[in-house]
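Chemist: task: produce atomic coordinates for the following.
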Amino acid sequence: MDSFEVNKIAGGVLGTLLATMGLGLVAAWFYEAPTPAKPGYDLPLAMAETSGTGDSKTAAPAKPLPVLLASASPEKGANLAKACGACHNFEKGAGAKIGPPLWGVVDRPVASIPGFSYSEAIKGKGGDWSLDKINAFITSPKGYAPGTKMTYAGETDPQKRADILDYLHTLSDDPKPLPAVSEATPAAAVQPAAAPAPVK
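Modeler: I've put the predicted structure just below:
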């Protein structure tokens, strides 16, 4: 092969490389990303803590459980709890399934169903299943009792949890009254403020 042929091949290769580089530069010019007004990006946790206005200080305060229970619906709770029926029985006298039966669970001693194999995480909790404890547990089972066998991911909506608690509270021969809304709770948190009296 003479030098002229070698030069032709080398020229073709170099020309292809130059054309490729040129196309890359043109594409970068066409699709250049705009420069952000503020460097960096928001972390998911920081976004979750805001109320949608970008200011975490304006997030709505959490309502106390008695306030949520005052407007809860056991019917809605029963519908929400249907998903739990795959692992739990709700009927009186029904035995354990994958999880313990939930009839009479409110105020029942923790880990107290005979013959059921509870996790050490649940056994270590002690006490009774108060509404507050159940609320904390169904918010995030693995957060409340790391190592629990419960596979349920949890319910993040406080009102839906209150509906479920109201339903579980009815699963008893003699349900105790739900906790009263404390007098210390602002009235605005319980009911809408009354309209101002007309000026006479």
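Chemist: all contacts plus neighbour counts: C-alpha atoms, from now on.
Modeler: Will do.
Chemist: which elements pack onto the longest helix along the chain?
Modeler: In the chain, assigned by DSSP state H, the helix with the most residues is helix 3-30. The helices and strands touching helix 3-30, judged by 3 or more C-alpha pairs under 8 Å, 6 or more residues apart in numbering; DSSP states H and E, number zero.
Chemist: for that helix, which residues meet the burial criterion?
Modeler: Within helix 3-30, no residue counts as buried by 16 or more other C-alpha atoms under 10 Å.
Chemist: immediately after it, which helix or strand?
Modeler: helix 44-48 (DSSP states H and E).
Chemist: that next one: how far from the chain's middle?
Modeler: 13 Å (C-alpha atoms, centre = their mean, to the nearest Å).
Chemist: give me the nearest residue to D128, chain neighbours excluded.
Modeler: Using C-alpha to C-alpha, 6 or more residues apart in numbering and skipping the chain neighbours, the partner closest in space to D128 is P109 (4.0 Å).
Chemist: against K97, how distant is that neighbour?
Modeler: To K97, P109 is 19 Å away according to C-alpha to C-alpha, to the nearest Å.
Chemist: same question, A81
Modeler: 15 Å.
Chemist: so for those two, which sits in the more crowded spot?
Modeler: Higher neighbour count among A81 and K97: A81, with 20 against 13, using other C-alpha atoms under 10 Å.
Chemist: so what does the helix or strand containing that one touch, helix or strand wise?
Modeler: Assigned by DSSP H and E, A81 belongs to helix 74-81. Counting by 3+ C-alpha pairs under 8 Å, 6+ apart, the packing neighbours recorded for helix 74-81 are helix 158-170.
Chemist: to compare against the first, here's the next sequence to fold:
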Amino acid sequence: MDSFELNKIFGGVLAGMVAVLGVAIVSDEMFARHLPEKPGYEVAGGEEAAEAGPAVEAEKPAAFFLASADAAKGEAVFKKCAACHNAAAGGANGTGPNLHGVVGGPIGAKAGFNYSAALGGMKGKVWDFDSLWGWLKSPKAYAAGNKMSFAGISKPEDRAAVIAWLNSQSASPLPLPVVPVEETAPAAASAEADVAAAPAA
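Modeler: Take a look at the predicted model:
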């Protein structure tokens, strides 16, 4: 086969490729895709719902749960903490500090325990009911950078029970809160209405 024949074959192949390329370009122009600015499916009312966020009921304050906290249940829940802590009077520090008398005691000041900077920097503050409430809910959120790996106690009733039990492990337990006034008012008003509605004897 001479060079003339090879040139003809090569020219034919090249012409075919140019034709395919031309068809591809023309079809892309004819059927161009128009991508949306924001990928995804549009859902009616979706943006408003996303801005508003999910309807999450706010958690009641610590005092509400502490008013009816069960210290005996708290002792059982505390068993998950016992790998690192004890609450015995004069007990030794473990991976975590001894917690005897922690309620009402100073933060980051248990003798002989090496606290992280996150808690050591809170010296002067005390473990009152609200601070323990926040700590036990999420140690990482309460004091970012602390060494405690515990995720926290999600159920408020369990959290209150542990605080009530820790409070009992003290030479001078603090008085637990009573049910907040706003929680008792509706019940009292209902009882008064019932008395007023009752027929005279």
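Chemist: now what about the TM-score between them?
Modeler: Here the superposed chains carry a TM-score of 0.66, computed using TM-score structural alignment, normalised by the length of the first structure; 152 aligned residues with a C-alpha RMSD of 2.9 Å.
Chemist: which residues in the second structure does the longest helix of the first structure align to?
Modeler: Against the second structure, there is no aligned range for helix 3-30 of the first structure (TM-score structural alignment).
Chemist: mind checking how far that helix is from the chain centre?
Modeler: 55 Å.
Chemist: identify the residues contacting A24 of the second structure.
Modeler: Going by C-alpha atoms under 8 Å, 6 or more residues apart in numbering, A24 of the second structure touches no other residue.
Chemist: trace S138 of the second structure over to the first structure, please.
Modeler: In the first structure, S138 of the second structure lands on S140 (TM-score structural alignment).
Chemist: that match contacts A153, correct?
Modeler: Yes. Contact criterion C-alpha atoms under 8 Å: S140 of the first structure and A153 qualify, at 6.4 Å.
Chemist: which one of the two has more residues nearby?
Modeler: S140 (17 against 12).
Chemist: residues contacting the more buried one?
Modeler: Shown in contact with S140 of the first structure (C-alpha under 8 Å, 6+ apart): A153, G154, E155, T156.
Chemist: counterpart of whichever helix in the second structure runs longest in the first structure, which residues?
Modeler: Assignment by DSSP H gives helix 3-30 as the longest helix of the second structure. Aligned by TM-score structural alignment, helix 3-30 of the second structure corresponds to no residues of the first structure.
Chemist: now that helix, how far from the centre of its chain.
Modeler: 63 Å.
Chemist: what's stretch 93-104 of the first structure in contact with?
Modeler: So stretch 93-104 of the first structure is in contact with 87-92, 113, 116, 150, 168-169, 171-172, going by C-alpha under 8 Å, 6+ apart.
Chemist: next: stretch 145-155 of the second structure.
Modeler: Contacts of stretch 145-155 of the second structure (C-alpha under 8 Å, 6+ apart): G96, S116, A117, A118, L119, W135, L136, K137, S138, P139, K140, R159.
Chemist: which one of those is nearest F10 of the second structure?
Modeler: K140 (71.4 Å; C-alpha to C-alpha).
Chemist: any idea how far the residue nearest to the spatial centre of the second structure lies from P156 of the second structure?
Modeler: The second structure has S138 as the residue nearest its centroid, 6.9 Å off, counting by C-alpha atoms, centre = their mean. Between S138 of the second structure and P156 of the second structure the distance is 12 Å, computed by C-alpha to C-alpha.
Chemist: kindly report the same for A111 of the second structure.
Modeler: 30 Å.
Chemist: same question, V26 of the second structure
Modeler: Counting by C-alpha to C-alpha - V26 of the second structure and P156 of the second structure are separated by 66 Å.
Chemist: what about the two, which has more around it?
Modeler: Neighbour comparison, V26 of the second structure and P156: the larger count goes to P156, with 20 against 12 (by other C-alpha under 10 Å).
Chemist: ok, that one touching F64?
Modeler: No. With contact defined as C-alpha under 8 Å, P156 of the second structure does not reach F64; the gap is 9.8 Å.
Chemist: about what we covered before: what's the closest of the contacts of stretch 93-104 of the first structure to D42 of the first structure?
Modeler: For those, the nearest to D42 of the first structure is M150 (32.3 Å; C-alpha to C-alpha).
Chemist: so how many other residues sit close to the aligned residue in the second structure for the closest one?
Modeler: Here M150 of the first structure is matched to M148 in the second structure, going by TM-score structural alignment. A count of nearby residues for M148 of the second structure, using other C-alpha under 10 Å, gives 15.
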